[in-house]
Each structure stands twice: as structure tokens, then as C-alpha cells.
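[1] okay, here's the prediction I keep looking at, along with the sequence it came from:
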Amino acid sequence: MQKFAWRARIVPGSEAEYIRRHDEIWPEMTAVLNEAGIHNYSIWLSGLDLFGYYECADIDLATRVQGSSLVVARWNEYMKDILIMDFDPETGTTPPLKQVFEHR
């Protein structure tokens, strides 16, 4: 299983809206995550900082599926007014964080 972590920030004052939108995540968005082989996806909030983490069998497949998905593009458009996030111009996805420690 491969791991992927990302970070972003919420626009100040948008914390409740960010949570609401994820409480009402679109079924077609979860279908894309399933198609990409993504499991154990969680997002953590600290102040305005977000940390996302998921596991998948093939990170290249997960990146390709998400980067080419019209649903993901629509979700990103929907979220852009409340989310500050960098995207990799080559993949269309957020750059991964570098793992520096793991305890098993």
C-alpha cells in the first residue's frame, strides 16, 4: 500500500463551510476516489491548516484518475472560493508531502 499526504489552507471564516461541503460530498466524487483505488482517506483541520492523507495500491493510477477526472475538476472549482491549495501543473493534483518518519 502506498501513502499520499497533502496540505492546504482554508480561507479565513470558511471553516464551517468547508466541513459542510465535505459532510455532503457528492456520490460521484466518492466514486472517483474508489476508481482511483483510494482508501483510508482522511482530512484533518488545525486552525486554518488542512492535512489530508490516503492510501492506495498505485499512486500513479490514483494521480492519473484524479488528474483526468471531470468530477474532480468540478469539485476543485466548487471548493476554490474557500480553499487555498497548490496544484501540480503536470498532474492537476496537489503536490505530495515528503514522509520523514514512520512507526510500525
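    Arrived safely.
[2] contacts and neighbour counts: CA atoms only from here.
    Will do.
[3] all strands in the chain, in order from the N-terminus.
    Secondary structure of the chain (DSSP state E): strands located at 2-10, 38-46, 49-56, 83-84.
[4] if I follow the layout properly, residue 3 ends up in contact with residue 58?
    No. Look at residue 3 against residue 58 with CA atoms under 8 Å: they stay out of range, at 9.2 Å.
[5] more crowded one of these two?
    Ranked by neighbour count (other CA atoms under 10 Å), residue 3 and residue 58 place residue 3 first, with 18 against 14.
[6] what about versus this one:
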Amino acid sequence: MVESIALHTRLKPGTEEAYADAHAHIPAELVTALKEAGVRNWRIWRSGLDLFHVVDVDNYQKMRHALADHPANVPWQASMAELLEVQDDYSGEDAGIQKVWELP
């Protein structure tokens, strides 16, 4: 069963263009690592400085653990850390944003 996980991150002011540009050029090895870790899809929306992610993944905690020290993810996370005030926690212990409601 695929999980849909919502996440929230926040950009540092003035980094909107750099963030969009980085995501226009995702490294192929990162895409491969995400897919190998069970990510089916990852979508990001931006409202001002707030970023909202929806990740469709086989097992969220397993994916986080698999990517925490992955050689394709570590440099990507370092570059994102320069752009984000609030960023994802790759400990694998989080569960994303709590779902309140879903259309039955």
C-alpha cells in the first residue's frame, strides 16, 4: 500500500528563485535514489516562503532511513539547507503533517 505523506518546509527570504532553479535540475542520481527508496511521486507547492510537499511512497520511515546517508541525497540536502529555514528531518522518526480529513 502506498502512503501519501504531507510535509512542510520554509524558504529563507530571497531564495525562491534559487529553490525553483534547483528543482528544475534535479540530479539523475537523486531521482534514482528516491525511486529505489520507494518514492512513487513527490510534489511540491509554494505559497510565499512556505513549501508544501506530498510524497507518495511505499514506506515513509524506510525511505527516510535509506536516504539519510545516501551519497546522492547528502549533497542535495546540504544545498537545500542553504535555502531553507525549516527543512525535512531525515531521521525517519517523523510522520509528516497530521492528516485531518480525506474525502471518503
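    Alright, I've got the coordinates. All values derive from a computational prediction rather than experimental measurement.
[7] could you check how far the residue in structure 2 sticking out farthest from the centre is from residue 3 of structure 2?
    Centroid-distance maximum for structure 2: residue 104 at 26.4 Å, with CA atoms, centre = their mean. Using CA to CA, to the nearest Å, residue 104 of structure 2 is found at 16 Å from residue 3 of structure 2.
[8] please apply the same query to residue 36 of structure 2.
    For residue 36 of structure 2 relative to residue 3 of structure 2 (CA to CA), the value is 16 Å.
[9] next one: residue 65 of structure 2
    16 Å.
[10] so residue 91 of structure 2 sits against residue 66, correct?
    No. Counting by CA under 8 Å, residue 91 of structure 2 sits too far from residue 66 to count as a contact (9.9 Å).
[11] who's more crowded, these two?
    residue 66 (19 against 12).
[12] ok, the closest residue to the more buried one other than its chain neighbours - how many residues close by?
    Closest residue to residue 66 of structure 2 apart from its sequence neighbours, by CA to CA, 6 or more residues apart in numbering: residue 37 at 6.2 Å. With neighbours defined by other CA under 10 Å, the count for residue 37 of structure 2 comes to 19.
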